[in-house]
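**Q** the following comprises the amino acid sequence and a computationally predicted model.
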Amino acid sequence: MAQSDVKARIGSVQNIRKITRAMEMVSASRLRKAEQRASSLRPYADAVRRMTSQAAAAAGSGELQSQPVLQTHEQEKVVGLVLITADRGLAGAFNSQILRAGLTRAQELEASGEEVRYYVTGRRGESALNFRNKPIDGAYTGFTDAPNASHAHRVAEDLVAAYVDQKLDRVEVIYNGYVSPLVQEVRRETLLPLAAANIVDDSGEHDIAPAEESDGPKALVEYEPDPAEILAELVPEFVEISLLRAMLESAASEHGARMTAMSSASDNAADVIETLTLAMNRARQADITQEIMEVVAGAEALN
């Protein structure tokens, strides 16, 4: 490779390194905000879950079956899989591992005779499912790096409506859970029905212990209106908050994965620059040696 070609390639790699470094710093900044949002939501999500559990216990199994959104379908023939991916790439295996887990779960369900309906957030997931000719019942894009309650509400509204209309018999969500900037783990959780979501069991009993246990007198909770109506309002809220929590975890995982990927890319670019610089120096040395040899040969010819 000519010396000019090596120099041009070094300049190209240096420009790429500037871009990856900038993307790494942007992702690091967004990661801190995403971590704060996910942490601040956890107490509220726990409170909604606890309230839903307590209202389910107060309503009793008979009242649970009177509300369409609370009914457990006799047969689970259609399962909705919610895949939470990103709008953008350049984040390592962030998107691919969700798609892999979702398609693997779909194969398991289809092997047992169940039909799968796909719901996906993020352009990457949507394009991947379209490429594989998978039918998508709901696609939601444009917000995956900074989701908010309105985005989760839109998805939850469609899922609850499909469940009430018995278009879906079960709803599962698959997302990247945030552990650290270097580690994201794929998680699968059940949103509906409530029994499978570990809010109530088949007998209508709640499964979440009170926040604090004491030997003193217990507070008497009075429900107005009745617990069944309150529970009917809390269930969509529970689904929405569960989705929002998963979206925020996924957003933090996305920024962490992209920061890690861009850091690795920057390091690799530095290694390539070092290798190319060494090659350019060798080429320059070879050119100088060649010129010296030509001068010496010309001087000898004159003598």
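**A** Everything's here; your move.

**Q** CA atoms for contacts and neighbours, from now on please.
**A** Will do.

**Q** quick one: the residue nearest to L168 when sequence neighbours are not counted from A57, how far?
**A** In this structure, L168 finds its nearest non-sequential neighbour in V78, 5.2 Å apart by CA to CA, 6 or more residues apart in numbering. Distance, V78 to A57, by CA to CA, to the nearest Å: 28 Å.

**Q** let's bring in a second model and compare:
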Amino acid sequence: MASLKALKVRIGSVKSTQKITKAMKMVAAAKLRRAQEAAEAGRPYAQRVESVVASLASKVQVTEGSSPLLAGHGRDQVHLFVVATSDKGLAGAFNSNIARLARRRALELQAEGKTVKFLTIGRKGRAVLARQFREGFLPPVEPGDLGKLTFADAKRYADDLIARFTAGEFDVAHLFYATFKTVLTQEPTERQLIPVQIPVAPVSAAPTSDAVVEYEPDEESILASLLPTNIAVQIYRAIRENAASEQGSKMTAMDNATRNAGDLIQKLTIQYNRTRQAAITTELVEIISGAEAL
């Protein structure tokens, strides 16, 4: 049985941990509000840019002279997974859920004979994936605090991605991140970045509008300008969603840790009181026994 001193030290240690987790929960709650507002404010623009690009792509005839970001390289053998997580832990299953989705999709593609490479934005995603895959990792990106990243950072990531695609390092790029739903729910999401996905309308679908649209300049010129912008916008959207998801998951994890620490303190306190009472009872019995012997 643990001694009274050991129990007292452990209770003090757990109380100190509880103070830390409670403070971290408050910090995450303060950051969550700003991150959630930024994520929700950016969604309409990102969705609109994506829909405009998809609409234009569906109206353009893909030829050999079309932009590679639209037409691709004519093959889909090498797939690049851009796995966006964070550099920090203590966020529950936030990082592992994103990496788990990427790992499952990678195994599916490998089973089809495809080659999968990884470009990780965040150390935690790379750490999880490295347990399953020993090769195929490009130099990682360590973004630091997700809440401080700007669109310029996202554009830099996008330019690097486009340069690698132009150089023929991969054929298809997929983006993995977590979509923020609520404080308790963050949904791992996969999105194809390169080449752009052209929506296939049902044969029976009726046109939504009879308006005649004229493009100046032509559709291909507009697409050539919009496609790189769309990639940067989608990466920035993923960063904003991840920033909110990270703080929501961290807030939940720290709340659970604080409550668990409280339960442990209660159990240790009961054990301490019982041990102390047993020690007092033993001393009293010894005193009474000694007095009777006299």
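**A** Sure, I can see it. From a predicted model like this one, the values you see are computed outputs, not experimental measurements.

**Q** where does the TM-score land?
**A** Once superposed, the chains reach a TM-score of 0.89 (TM-score structural alignment, normalised by the length of structure 2), with 287 aligned residues with a CA RMSD of 2.4 Å.

**Q** re earlier: show me what contacts the residue nearest to L168 of structure 1?
**A** Counting by CA atoms under 8 Å, 6 or more residues apart in numbering, V78 of structure 1 touches E114, E115, V116, R117, K167, L168, D169, R170.

**Q** what about 7 Å?
**A** Applying CA atoms under 7 Å, 6 or more residues apart in numbering to V78 of structure 1 gives the contacts E114, E115, V116, L168, D169, R170.

**Q** any idea what R259 of structure 2 aligns with in structure 1?
**A** In structure 1, the residue paired with R259 of structure 2 is D267, using TM-score structural alignment.

**Q** ok, its match to S39 of structure 1 distance?
**A** Applying CA to CA, the value for D267 of structure 1 to S39 of structure 1 is 31 Å.

**Q** N198 of structure 1 too?
**A** In terms of CA to CA, N198 of structure 1 sits 22 Å off from S39 of structure 1.

**Q** tell me what the helix or strand where R30 of structure 1 lies is packed against?
**A** Per DSSP states H and E, R30 of structure 1 falls inside helix 3-64. Applying 3 or more CA pairs under 7 Å, 6 or more residues apart in numbering; DSSP states H and E, we find helix 3-64 of structure 1 packed against helix 227-302.

**Q** tell me which other helices or strands the helix it packs on touches.
**A** Right, helix 227-302 of structure 1 is packed against helix 3-64, helix 149-164, strand 170-180 by 3+ CA pairs under 7 Å, 6+ apart.

**Q** highest mean neighbour count out of those?
**A** Mean neighbour count, computed with mean count of other CA atoms under 10 Å, is highest for strand 170-180 among those, reaching a mean of 22.

**Q** residues near the closest residue to M23 of structure 1 other than its chain neighbours, how many?
**A** Excluding the flanking residues, the one nearest M23 of structure 1 by CA to CA, 6+ apart is M262, at 6.6 Å. M262 of structure 1 sits with 24 neighbouring residues when counted by other CA atoms under 10 Å.

**Q** do the same with the one 10 residues further on
**A** Applying the criterion other CA under 10 Å, we find 16 residues in the vicinity of V272 of structure 1.

**Q** again with the one 5 residues further on
**A** Residues lying near T277 of structure 1 (other CA under 10 Å) number 16.

**Q** the counterpart of it in structure 2 and A6 of structure 2, how far apart?
**A** Matched to structure 2 by TM-score structural alignment, T277 of structure 1 sits across from T269. Note on T269 of structure 2: its distance to A6 of structure 2, by CA to CA, is 12 Å.

**Q** what's the answer for E142 of structure 2, then?
**A** For E142 of structure 2, the distance to A6 of structure 2 - CA to CA - is 41 Å.

**Q** ok, T179 of structure 2 next?
**A** For T179 of structure 2, the distance to A6 of structure 2 - CA to CA - is 45 Å.

**Q** follow-up on the earlier one: the residue nearest to L168 of structure 1 and K167 of structure 1, how far apart?
**A** 7 Å.

**Q** N281 of structure 1 now?
**A** To K167 of structure 1, N281 of structure 1 is 68 Å away according to CA to CA.

**Q** re the thing from before, now distance to I230 of structure 1 too, for the helices and strands packed on helix 227-302 of structure 1, in CSV please.
**A** Listed next are these as CSV, based on distance: least, CA to CA, whole Å:
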stretch, distance to I230 of structure 1
helix 3-64, 7
helix 149-164, 16
strand 170-180, 22
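
**Q** tell me which of the ones you listed approaches D207 of structure 1 most closely.
**A** If you check each of those against D207 of structure 1 by CA to CA, helix 3-64 wins as the nearest, at 7.0 Å.

**Q** now for the spatially most central residue of structure 1: which residues touch it?
**A** Centrality entry for structure 1: nearest residue to the mean C-alpha point is S250, 3.1 Å, by CA atoms, centre = their mean. The contact partners of S250 of structure 1, taken as CA under 7 Å, 6+ apart, are Y175, N176, G177, Y178.

**Q** what do you get if the cut-off is 10 Å, keeping everything else the same?
**A** 34, 38, 84-86, 94, 144-147, 174-178, 184-186, 244, 256 (CA atoms under 10 Å, 6 or more residues apart in numbering).
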